[in-house]
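In: got a predicted structure plus its sequence, pasted below:
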Amino acid sequence: MIISFETHDLHECCCRIESAEEKFGSLHAQALATLIADAEAFESAAELIDFLGADAIPNQDDSLSVAIGSDYQAKFVAAGVRFARNDEGRVIWSSVQRLKLVEISP
């Protein structure tokens, strides 16, 4: 999958371990780096969701919440236009090959 970032700050935190450590601490910085690497290794968001199990929760607003350690949540949305929706208009995660990280919150 391809991961993009909503803001420059999020990009810095995910691409520079020093930035993530300053903002989230060493343990959570490593967990964040691992999450991004894992996400990039899969073909679709559904594969990531299956891999992460209970740590990945598809939300009613078609975002995806993923636990980063025990203290933080990353929120992703499907990016681009090349993904499918079901009859109710919900994202079909198996069709999502691009995710955008929109926030990291406690």
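Out: Arrived safely, thanks for sending.
In: C-alpha from now on. contacts and neighbour counts both.
Out: Fine.
In: helices along the protein, start to end?
Out: 8-15, 17-24, 26-41, 45-52 (DSSP state H).
In: for those, give me JSON lines that also has distance to Phe83 and mean neighbour count.
Out: Shown next, in JSON lines, are the helices of the chain (distance: least, C-alpha to C-alpha, whole Å; neighbours: other C-alpha atoms under 10 Å):
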{"stretch": "helix 8-15", "distance to Phe83": "23", "mean neighbour count": "16"}
{"stretch": "helix 17-24", "distance to Phe83": "30", "mean neighbour count": "16"}
{"stretch": "helix 26-41", "distance to Phe83": "17", "mean neighbour count": "17"}
{"stretch": "helix 45-52", "distance to Phe83": "11", "mean neighbour count": "18"}
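In: next up, a structure to set beside the first:
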Amino acid sequence: MIVSFHTQELQELCLVMNVAETKLGRIDALAMVTMIADVEAQDNCLELLQYFADDAKCLRPPEIVIQFGSAMVANFAVSGRRYQLSADGEVDWQTVTRLKLMAVGAQHGT
């Protein structure tokens, strides 16, 4: 998978460990880095959804939310136009290979 970032600030949060540790704490920062590496290791979103199982869910518009750490979530949006829709107009997750990380934050309702 190819992961891009919605903002420069979000990219720094995800890629600069001392920034992540300051904002999220050490445990959640490490969990976030691991989660992003696991996302990038998958070939497509169907594999991603299978890999993360109960920790990932699909939302509308085509968006994936992944739980990680001690009650944190990452919101990813489908990026690019190189994916297909199924016969019923839903995203064919097997054809999605690009995601944009839109936000990282505390999970609400925990």
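Out: Sure thing, it's come through. Model, not experiment: these values are computed from the prediction.
In: hmm, back to that, now render the helices of structure 1 as CSV, adding distance to Tyr72 of structure 1.
Out: Below are the helices of structure 1 laid out as CSV (distance: least, C-alpha to C-alpha, whole Å):
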stretch, distance to Tyr72 of structure 1
helix 8-15, 13
helix 17-24, 9
helix 26-41, 8
helix 45-52, 15
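In: what's the match for Arg60 of structure 2 in structure 1?
Out: Counting by TM-score structural alignment, Arg60 of structure 2 lines up with Gln60 in structure 1.
In: from Glu12 of structure 1, how far out is its match?
Out: Distance from Gln60 of structure 1 to Glu12 of structure 1, counting by C-alpha to C-alpha, to the nearest Å: 28 Å.
In: residues in contact with Val66 of structure 1?
Out: Going by C-alpha atoms under 8 Å, 6 or more residues apart in numbering, Val66 of structure 1 touches 55-57, 73-76.
In: again, 7 Å this time
Out: 55-57, 73-75 (C-alpha atoms under 7 Å, 6 or more residues apart in numbering).
In: what's the closest of the residues you listed to Ala37 of structure 1?
Out: Ranked by distance to Ala37 of structure 1 (C-alpha to C-alpha), the contacts of Val66 of structure 1 are led by Ala74 at 13.9 Å.
In: Pro106 is in contact with that closest one, correct?
Out: No. Look at Ala74 of structure 1 against Pro106 with C-alpha atoms under 7 Å: they stay out of range, at 9.0 Å.
In: more neighbours: these two, which one.
Out: Using other C-alpha atoms under 10 Å, the more surrounded residue of Ala74 of structure 1 and Pro106 is Ala74, with 18 against 10.
In: please tell me how far the more buried one sits from Arg82 of structure 1.
Out: 22 Å.
In: and what of Asp61 of structure 1?
Out: Computed with C-alpha to C-alpha, the distance linking Asp61 of structure 1 and Arg82 of structure 1 is 18 Å.
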